[in-house]
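*Asks:* Based on what follows, work out the 3D shape:
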Amino acid sequence: MVFAVYFLSELNSQVRVHLDRVMIIQGASGYASNGRLEQALRSIIWMQQEGFKPDVVTVATVLLVCAQLRALKQGKEIHCYVVKNGFLPNASITTSLMMMYSKCGVLEYSFKLFDAMEKRNVISWTAMIDSYIESGYLHEALGVFRSMQLPKHRLDSVATARMLSVCAELGVLKLGKEIHGQALKKDFELVPFVSAGIVKMYGICGANDKAKLVFDAIPVKGSMTWTAIIEAFGLYQDAINLFKPNHFTFKVVLSICEKAEFVDEACQIFNLMTRRYKIKASEEHYASIIGLLTRVGRAEEAQRYIQLSSSLA
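*Replies:* Presented below is the predicted three-dimensional model:
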């Protein structure tokens, strides 16, 4: 009986410790995902002070926080910790370290970690590509992508989108077409950020007909897709004039202008909608233009649109 009570007491103690660990990790992750990065870092420090040994998930979380805060000193301390405690070679930890160093501007450390990896997965390859892109080394990112294909690693949708953006920046249309072909084989064109990347790549590379063809084939066109076609053609009016715009088209484009605070463009588009295309402005159209003008301090113009919107009542 005494042994049973002791056993249950020890079990409850272990469960409490486990729950405490889980709560701290979840708390740190919650802080990080909500942008409260300093609180996330403090919760990890408190965890160590309380005698909890961080696991792989915890270490990956705090490295993410260090990357976002550009906290190189703390990131290096965690690097020492993972080396001393035998976390390496763990692909997840190594990739997190790569991303932390590249965010902190120490690209050579990212490359050394990547180069030392014996087994690279698609996430680590993509992390190295991202590191080069964020540091402005687009040709090097292209080189990593080509090397990635040698061991026949499967491209995922994230890596595909990254490389499409590189092809657009460098104007490498031929490789962009190859990546488009690979995306089609894997049905990645159904992923919104990939299809948007394809449209933008073709437009920026000067293949406007191809960009329009891909755009037309997208069954559901959200704001991401419209942003891509607008960025591809450079001018809002030029992009709109290529298609048969309707009420929804102008709603999306005005919403994009509102988020980006493109005030003059929004006014031009509103006039284009009502005057050239004879589309009656809705409450949503007026809400976008009025909200934007008010936010940037152009109160008199906002008041004019408020008066115009009163005719909807």
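
*Asks:* CA atoms for contacts and neighbours, from now on please.
*Replies:* Noted.

*Asks:* ok, then the element right after the strand or helix carrying Lys174?
*Replies:* Using DSSP states H and E, Lys174 sits within helix 173-185. For helix 173-185, the succeeding helix or strand toward the C-terminus, using DSSP H and E, is helix 192-204.

*Asks:* can you pull the contacts of Met117?
*Replies:* Counting by Cα atoms under 8 Å, 6 or more residues apart in numbering, Met117 makes contact with Pro89, Ala91.

*Asks:* for Ala266, same thing?
*Replies:* Leu254, Cys257, Glu258, Ile289.

*Asks:* Tell me how far Leu41 lies from Ala232.
*Replies:* Counting by Cα to Cα, to the nearest Å, the separation of Leu41 from Ala232 is 40 Å.

*Asks:* of the two, who's got more company?
*Replies:* Ala232 (27 against 23; other Cα atoms under 10 Å).

*Asks:* Surely the more buried one is in contact with Ile204?
*Replies:* Yes: under the criterion of Cα atoms under 8 Å, Ala232 makes contact with Ile204 at 5.0 Å.

*Asks:* Show me the helices in the stretch 51-200 of the chain, by range?
*Replies:* Ranges of helices in the stretch 51-200 of the chain, per DSSP state H, counting those that start in this stretch, are 56-69, 72-84, 91-103, 107-116, 122-134, 138-149, 157-170, 173-185, 192-204.

*Asks:* so the residue nearest to Glu284 when sequence neighbours are not counted is in which element?
*Replies:* Nearest non-adjacent residue to Glu284, counting by Cα to Cα, 6 or more residues apart in numbering: Lys251, 7.0 Å away. Per DSSP H and E: Lys251 is located in helix 247-260.

*Asks:* quick one: buried residues of that helix?
*Replies:* Neighbour counts using 16 or more other Cα atoms under 10 Å place Thr249, Phe250, Lys251, Val252, Val253, Leu254, Ser255, Ile256, Cys257, Glu258 of helix 247-260 among the buried residues.

*Asks:* The last one and Ile289 touch, don't they?
*Replies:* Looking back up the chat, that one is Glu258. Yes: assessed by Cα under 8 Å, Glu258 is found in contact with Ile289 at 7.1 Å.

*Asks:* picking up where we left off before, out of the helices of the stretch 51-200 of the chain, which one sits most buried?
*Replies:* For the helices of the stretch 51-200 of the chain, the largest average neighbour count (mean count of other Cα atoms under 10 Å) is found in helix 192-204, namely a mean of 27.

*Asks:* Sequence B follows; please return its structure for comparison with A:
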Amino acid sequence: MLLPAIFNVPQIPSHSVPYLLQPSPLPQNKKISKLPKTSTNHRTTSCFVSERNPISSQQLEDYPFCGKNPGCNFSSKSVLIEQLEDPSLVGSWIQSCCNVKEVRRIHSIVIKGYEKYVVYVDNNLISMYIRFGKLKEARNVFDKTSERNVVSWTAVFNGYSKVGLDDDEVLRLFNEFVVQGGRGNCQTFVCILNLCGRRFDFELGRQIHACIVKGNWSNVIVDSAVVYFYAQFGDLSGGFRVFDRMQERDVVCWTTMITACAQHAHGEKAISLFSRMLSEGFRPNEFTVCSVLKACGEEKELLFGRQLHGVIVKKMIKNDVFIGTSLLGMYVKCEEVHDARRIFNGMRRRNMVTWTSMISGYAQSGLGEDAIKLFRVMKRRHICVNNLTVVSILQACGSVGASKTGKEVHAQILKNSIENNIFIGSTLVWFYCKFGEYGYAAKVLQLMPDRDVVAWTAIISGCVHLGHGVEALQFLKQMLLEGVEPNQFTYTSVLKACAKIDDVLQGKWIHSSVNKTKTLPDVFVGSALIDMYSKCGHVSEAIQVFSSMPEKNFVSWKSMVIGYARNGQCNEALQLMYRMKAEGFEVDNYIKTTVISACGDIDWDLEFDQCIHK
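*Replies:* Next up is the predicted model:
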């Protein structure tokens, strides 16, 4: 599913951290110390010269734009030459450039005529080249700099991180920085922490956090970056430890923690944090609101979601497409699809996610016809679809029997070459099984390059539904040969197949496989085992499974009672019905009819009779 950027935890902008030059010792990192040192033998661009010579008159004639730069009123050649002696003025001159062409021309003059070519000027050149996306030229300046400080190193780290093309090179540079005795500042730590998050390098990130604590570099921006780092790895306890110790918090830090909770299935905690944030006087931004709405949807907190909706209408931007989409999604997850449609109709701007959320909401609510109608409107307006849109419309077609529309969608899938998507492929398998077209379903599965447990379970359950029990068992064996581990839904489906074809040997083999996995305690797998053994006439095995189940639901009791009755053990069936009633489960008409049909010729005990007819 393609989500808008505001659904993700906001990145901490490393360029917003001030340069703090107090030293902080960095420990040697075992992982990065193994990396090779970076070579500094880079060729320079044509605007660089190897020697620094006095500026010629012709060169000065080439710089008419100098006088336009704020803070650098170079009204004559002599003044220009004099002001080149002041590094701060040269730095201002460099920073005022409007494009990379100006930076290159100034760089050429500085190299030729500036005798006091200090690290301050180099750092400004590096920063400006990075600002205009010229990483290679920034690196050339860095490599030729005779003296580097923490600002030089951090500027290059940020440059590579901004481009995002070579994280390994950043690690090599950082290793060289540490080996040379470099001591980072706040911006260095923020940059490397963000890098650790991108590379999923939890160990290095924790070491950077230790450096921050040891060097007392904590401030609101650095601590927010640490919180975000732990949130990326789902380590909410680590994130909360940092968050709770922060002496100062801003809206970014609150939003980072709230979003982390919402994304890792801790919706109640996210809502609680949001209430705490408001009580401390912080005004939420659109990122905060979207995360809280997501939490409300996951936790089915409709009342809180409606209250937040009222606040949005009164105090926040009404036409924000991301907030509108999040509101729509919240109502969909709370099964208020008509409220979701009102939000949809009232939005002035909609994006692909908005349309997809509404179509998905209709499909999940059993309103397949409405989903198909909205999908056709979406196509007429030439709005791009994503994989979730396709999955949702296929589900809608399957639920309302729209075989023709579903096949048209399949044709578009083939036309756009997205049939290899694992979610689309699995849904297509389910779709064709739904319409009894087993051959098409098997062909779709065969053509999928990657098949996960969902795809295999779809074909197995489809085979069982269509009465192809033997084929279902064959698919299970093929699935195991490919190294895909079945889940509880797979086992439940294949046990139904064993019951239908009366194959207790295969059922026992599956039972032994279940014993080796974590799915045995699952109440649905247990109920399927009871049903399989009962239908195959092995009541003792069914009783053993029933007795060993740590949790029983209505289906478990029902399967065991009917299993007794169908195998002629009427007294046991009646006794279990009594226990079932005592445990608080209702004895429905199907159970009563089945037991009476199987045991009609016995003498009913008054107690059991009252249990059934009460």
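
*Asks:* just to revisit the earlier point, what helices or strands is the helix holding Lys251 of the first structure leaning on?
*Replies:* helix 223-233, helix 263-271, helix 283-295 (3 or more Cα pairs under 8 Å, 6 or more residues apart in numbering; DSSP states H and E).

*Asks:* what's the burial count for the counterpart of Glu437 of the second structure in the first structure?
*Replies:* Aligned by TM-score structural alignment, Glu437 of the second structure pairs with Ala207 of the first structure. Residues lying near Ala207 of the first structure (other Cα under 10 Å) number 15.

*Asks:* Contacts only, for Ala207 of the first structure.
*Replies:* With Cα under 8 Å, 6+ apart, Ala207 of the first structure has no contacts at all.

*Asks:* gap between it and Ala239 of the first structure?
*Replies:* Distance of Ala207 of the first structure to Ala239 of the first structure, given as Cα to Cα: 14 Å.

*Asks:* One more: Ser29 of the first structure?
*Replies:* Separation of Ser29 of the first structure from Ala239 of the first structure (Cα to Cα): 41 Å.

*Asks:* Equivalent analysis for Tyr31 of the first structure, please.
*Replies:* 40 Å.

*Asks:* now do Arg36 of the first structure
*Replies:* Going from Arg36 of the first structure to Ala239 of the first structure by Cα to Cα gives 39 Å.

*Asks:* These two - which one has more neighbours?
*Replies:* Neighbours were counted for Arg36 of the first structure and for Ala239 using other Cα under 10 Å; Ala239 has more, 19 against 14.

*Asks:* Just the element for that one, please.
*Replies:* Assigned by DSSP H and E, Ala239 of the first structure belongs to helix 236-241.

*Asks:* What helices and strands are in contact with that helix?
*Replies:* helix 223-233, helix 263-271.

*Asks:* and if we set it to 7 Å?
*Replies:* Packing contacts for helix 236-241 of the first structure, counted by 3 or more Cα pairs under 7 Å, 6 or more residues apart in numbering; DSSP states H and E, involve helix 223-233.

*Asks:* Check the offset of the helix it packs on from the chain's centre.
*Replies:* 16 Å (Cα atoms, centre = their mean, to the nearest Å).

*Asks:* so how far is Ile501 of the second structure from the equivalent of Asp216 of the first structure over in the second structure?
*Replies:* Matched by TM-score structural alignment, Asp216 of the first structure corresponds to Gln446 in the second structure. Distance, Gln446 of the second structure to Ile501 of the second structure, by Cα to Cα: 25 Å.

*Asks:* In the first structure, which helix is the longest?
*Replies:* As assigned by DSSP state H, the longest helix anywhere in the first structure is helix 2-33.

*Asks:* Measure how that helix sits relative to helix 56-69, angle-wise.
*Replies:* Helix 2-33 of the first structure runs at 20 degrees relative to helix 56-69, counting by axes from the mean of the first three to the mean of the last three Cα atoms, to 10 degrees.

*Asks:* if we can go back for a sec, and which of the buried residues of helix 247-260 of the first structure is nearest Pro192 of the first structure?
*Replies:* Using Cα to Cα, Val252 is the member of the buried residues of helix 247-260 of the first structure that lies nearest Pro192 of the first structure, at 15.2 Å.

*Asks:* what residue of the first structure matches up with Glu286 of the second structure?
*Replies:* Following TM-score structural alignment, the counterpart assigned to Glu286 of the second structure within the first structure is Val56.

*Asks:* Pull the contacting residues for that match.
*Replies:* Ile93 (Cα atoms under 7 Å, 6 or more residues apart in numbering).

*Asks:* Give me the number of neighbouring residues for Gln237 of the first structure.
*Replies:* Counted with other Cα under 10 Å, Gln237 of the first structure comes out at 14.

*Asks:* And Lys210 of the first structure, by the same measure?
*Replies:* The local packing of Lys210 of the first structure (other Cα under 10 Å) involves 15 other residues.

*Asks:* Look up which helix or strand it falls in, please.
*Replies:* Here Lys210 of the first structure is covered by helix 208-217, with elements defined by DSSP H and E.

*Asks:* That concludes my questions; thank you for your assistance.
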